[in-house]
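# Provided below are the primary sequence and the corresponding predicted coordinates.
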Amino acid sequence: MDPRAELSEFLRSRRARLRPEDTGLPVFGGRRRVPGLRREELAQLAGVSVDYYVRLEQGRLGNVSESILNAVAVALRLDDAERTHLYDLARPVRRQRPPQRQGGGREQVRPSQQWLLDALYEVPAYILGRRLDVIAWNDQASALLSVDLDALGPEERNMARLIFLDDSARDLWGNWTQKARDTLGGLRMHAGQYPDDPLMAQLVGELSLRSTEFRQWWADHDVWVKPHGTMHFHHPVVGEFSLAYEALAVPDAPEQTLVTYTAQPGSAAHTALRLLATWHADSRDPVKTPPMSDPS
């Protein structure tokens, strides 16, 4: 993926969503050839020359100052995620290229991280790596996602693939469109951080070919980072319920995120989670099933 092309398309897409009247600029008569703000209007708002902004949008500036990027971000009314994405594209940090997978290998987690996941018996939890690969998980995560993660190959255990290519996901997630767009936005954030990752380019290409929605929404250049919120589920086993999710960065592995789903104690959703844990335990080898506490 070419960072200069990504920067150019991102800035054009953000200009296109603003109108002169939204920014306080005078509106003159006549037909506008481009949607949203013109380059010269954006340059005026950011306080830079038109030539400088044109070179920035074309990716022809090698060392853009923080003050300039801040001015452009303010002029474009970027949110925090979009501002971070702009920095990643305009001032790429030289990161080590993610290694190519060999022999089915994948990103690793520490044994203690897996122990933590397994200890969260009634809490669906998993760790996402680069490209939103699911690199560690507990049994309750498989139960909640209604997919046997252990049975999938490393390349298939990817949240974007599960959301866009698994038809059952459209029934599982209460608002599939929002979940899909959020997932895509998170993937684009990763793409901006690792523009030289060939496996990321391969994943985006595959999803673009196999999913019309992904192909259309990827062109919108939306980005997303939301570390907590609420998600509604239509689960085939325990029915409808909503859970709170937390996305926590792994301190010594910034490309990895621990995701958990919980419910208020005593709520109907909490009961659904406990029923899901019991059902999943009953479906496994009882020797490996941890004892269930008294729900009363």
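Received it, and whenever you're ready, just let me know what you need.
# Please count neighbours and contacts with C-alpha atoms only from this point.
Will do.
# So the spatially most central residue of the chain: helix, strand or coil?
Residue closest to the average C-alpha location in the chain (CA atoms, centre = their mean): Gly186, at 1.7 Å. Secondary structure, DSSP: H, G, I helix; E, B strand; the rest coil: Gly186 is helix.
# pretty sure it contacts His221?
No - at 10.9 Å, Gly186 does not count as touching His221 under the criterion of CA atoms under 8 Å.
# Which residue, other than its chain neighbours, is closest to the residue nearest to the centre of the chain?
Spatial nearest neighbour of Gly186, chain neighbours left out: Trp224 (5.2 Å); criterion: CA to CA, 6 or more residues apart in numbering.
# how many other residues sit next to the one you found?
When neighbours are defined as other CA atoms under 10 Å, Trp224 has 19 of them.
# picking up where we left off before, and the residue nearest to the centre of the chain, how far from Gln58?
For Gly186, the distance to Gln58 (CA to CA, to the nearest Å) stands at 24 Å.
# One more: His85?
Per CA to CA, His85 is found 16 Å from Gln58.
# So which of these two has more stuff around it?
Comparing His85 with Gln58 by other CA under 10 Å, the one with more neighbours is His85, at 25 against 17.
# which residues of the protein fall in strands?
Per DSSP state E, the chain carries strands over the ranges 125-128, 134-137, 228-235, 239-250, 253-262.
# Would you mind putting those strands into CSV with mean neighbour count and distance to Thr278 alongside?
Listed next are the strands of the chain as CSV, based on neighbours: other CA atoms under 10 Å; distance: least, CA to CA, whole Å:
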stretch, mean neighbour count, distance to Thr278
strand 125-128, 24, 16
strand 134-137, 22, 18
strand 228-235, 16, 15
strand 239-250, 17, 15
strand 253-262, 18, 16
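# Please work out which residues outside stretch 37-57 touch it.
Stretch 37-57 is contacted by residues 7-8, 11-12, 15-20, 25, 61, 64, 68, 71-72, 74-76 when judged by CA atoms under 8 Å, 6 or more residues apart in numbering.
# Of those, which count as buried by neighbour count?
If you count burial by 16 or more other CA atoms under 10 Å, the buried members of the contacts of stretch 37-57 come out as Leu7, Ser8, Leu11, Arg12, Arg15, Leu18, Arg19, Ala71, Val72, Ala75, Leu76.
# For Ala73, see how far away the closest residue to the fourth one other than its chain neighbours is.
The reference is to Arg12. Excluding its sequence neighbours, the residue lying closest to Arg12 (CA to CA, 6+ apart) is Glu57, at 7.7 Å. For Glu57, the distance to Ala73 (CA to CA) stands at 13 Å.
# then this one, side by side with the first:
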Amino acid sequence: MPHHLEPRLADYLRAARARLSPEQAGIRGAGRRRVEGLRREELAMLAGVSVDYYTRLEQGRSRSASPQVLDALADALCLDEAERAHLHTIARPGPARRRPASRRQRLHPATRALLDDLEAVIRPAFVLGRRLDVLGQNRLAALLVADFAEMPAPERNQARFVFLDPHARELYVDWPRVAADTAAMLRMDAGRYPEDPELGQLVGHLSIHSPEFRSLWARNRVHERGTGAKQYHHPVVGDLTITYQAFTPGDDPDQTLLVYGTEPGSSSAHALRLLAGTAPTGSPDLPRNERHSTAPAKRHR
């Protein structure tokens, strides 16, 4: 049975209020409290709305709010840009964005060629689609992280890899942060497409098989990948720090091209060049996507 994905404004407001301390919100002299977070009346005051109106929003008795009120709440809750966008999406969802297009996502030939070009300059690269499905990768990315082309179709997914493959816990030095960001990116997807049955199945499967995912999903946090760095403990070339940038290739806004790199002249750059020396040329061709299933993920090392 698909997992329930319908995002509720009430749930998100409660979660965001609970994780914001009075000090973070600029409220001084709040004193000791039995529970963490702001009180409803404090948030209402900061947002410039009545306590009764805010209470109705948080109790689900009012399911809509104007853009101006949403922006005021976002300011009061100290939301970042991704969190602010998510708040607007779940509060005022457009009917066209509630269910994704039924056709399968495919890589444009130019994007596939770009993956090969990036490998030539020692840049591992992935293309992720909806639900964090891995749509393409170059061989250097396969050597650095995982060869998704060799996995059964249901397992070619970044979230499944992070939460269900033991190799991920060994590979990512800061696995808890990677896991938290991964769950938050799926939550962002759920805000855009709350009626996506395949995303519902994925969330349900991860919730059953990963206690960590279940806990992170309940936090109701969102994250959109942009730029950053990750530390890897690679079984072949050892420890290295990889930077990444995210782009949207072609005309599909639900695809993300992730390009990895290293600091020039660093030990990480040397390690990546050593790894590149073991890579055959050309992108590993991902088989045509079959229908996803909820079968338990097989482990890959």
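Good, I have the coordinates. Treat the numbers as computed from the prediction; the structure is a model and nothing was measured.
# TM-score for these two?
Remark: TM-score between the superposed chains equals 0.85 [TM-score structural alignment, normalised by the length of the first structure]; 276 aligned residues with a CA RMSD of 2.5 Å.
# just to revisit the earlier point, could you dump the buried ones among the contacts of stretch 37-57 of the first structure into a markdown table with distance to Arg215 of the first structure added?
What follows is those, written out as a markdown table (distance: CA to CA, whole Å):
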| residue | distance to Arg215 of the first structure |
| --- | --- |
| Leu7 | 18 |
| Ser8 | 18 |
| Leu11 | 19 |
| Arg12 | 18 |
| Arg15 | 21 |
| Leu18 | 23 |
| Arg19 | 26 |
| Ala71 | 31 |
| Val72 | 27 |
| Ala75 | 28 |
| Leu76 | 24 |
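# who touches both of Gly186 and His221 of the first structure?
Shared contacts of Gly186 of the first structure and His221, defined by CA under 8 Å, 6+ apart, are absent.
# about what we covered before: closest to Val134 of the first structure among the buried ones among the contacts of stretch 37-57 of the first structure?
Val134 of the first structure lies nearest to Leu7 out of those, by CA to CA, at 27.9 Å.
# Can you verify my assumption that the closest one contacts Leu89?
Yes - Leu7 of the first structure is in contact with Leu89 according to CA under 8 Å; the separation is 5.6 Å.
# can you map out the helices along the stretch 51-200 of the first structure?
Using DSSP state H, counting those that start in this stretch, the helices found in the stretch 51-200 of the first structure span residues 66-76, 80-90, 111-119, 139-145, 159-165, 169-172, 176-193, 198-210.
# For those helices, give me TSV that also has distance to Gly239 of the first structure.
Shown next, in TSV, are the helices of the stretch 51-200 of the first structure (distance: least, CA to CA, whole Å):
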stretch	distance to Gly239 of the first structure
helix 66-76	43
helix 80-90	33
helix 111-119	24
helix 139-145	11
helix 159-165	19
helix 169-172	10
helix 176-193	16
helix 198-210	29
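# Nearest to Leu128 of the first structure among those would be which one?
helix 159-165 (8.1 Å).
# separation between the closest residue to Leu172 of the first structure other than its chain neighbours and Arg110 of the first structure?
Nearest residue to Leu172 of the first structure, sequence neighbours excluded (CA to CA, 6+ apart): His234, at 4.8 Å. Going from His234 of the first structure to Arg110 of the first structure by CA to CA gives 33 Å.
# do you know which of the helices of the stretch 51-200 of the first structure lies nearest Asp285 of the first structure?
Here helix 139-145 is closest among these (CA to CA), at 12.4 Å.
# Test my guess that Met188 of the second structure contacts His86.
Yes - with contact defined as CA under 8 Å, Met188 of the second structure counts as touching His86 (6.6 Å).
# shared neighbours, these two?
With CA under 8 Å, 6+ apart as the test, Met188 of the second structure and His86 both reach Val222.
# Give me the neighbour count for Ala269 of the second structure.
Neighbourhood size, Ala269 of the second structure [other CA under 10 Å]: 18.
# show me what contacts it?
Leu240, Gly261, Thr262, Glu263.
# The first one contacts Gly261, doesn't it?
It refers to Leu240 of the second structure. No - counting by CA under 8 Å, Leu240 of the second structure sits too far from Gly261 to count as a contact (10.6 Å).
# which non-adjacent residue is nearest Ala269 of the first structure?
Counting by CA to CA, 6+ apart, Ala269 of the first structure lies nearest to Phe241, which is 5.2 Å off, once chain neighbours are set aside.
# Can you give me the distance of the one you found to Arg95 of the first structure?
Here Phe241 of the first structure is placed at a distance of 41 Å from Arg95 of the first structure (CA to CA).
# Glu107 of the first structure now?
Applying CA to CA to Glu107 of the first structure and Arg95 of the first structure gives a distance of 16 Å.
# who has more neighbours, those two?
A direct count of neighbours by other CA under 10 Å for Glu107 of the first structure and Arg95 places Glu107 higher, at 16 against 10.
# Which position in the second structure pairs with the more buried one?
Residue pairing (TM-score structural alignment): Glu107 of the first structure is matched to Gln105 of the second structure.
# cool, Gly266 of the first structure as well?
Gly266 of the first structure maps onto Gly265 in the second structure, by TM-score structural alignment.
# next one: His221 of the first structure
Using TM-score structural alignment, His221 of the first structure pairs with Asn220 in the second structure.
# Now do that match against Arg14 of the second structure, distance only.
Taking CA to CA as the measure, Asn220 of the second structure falls 9 Å from Arg14 of the second structure.
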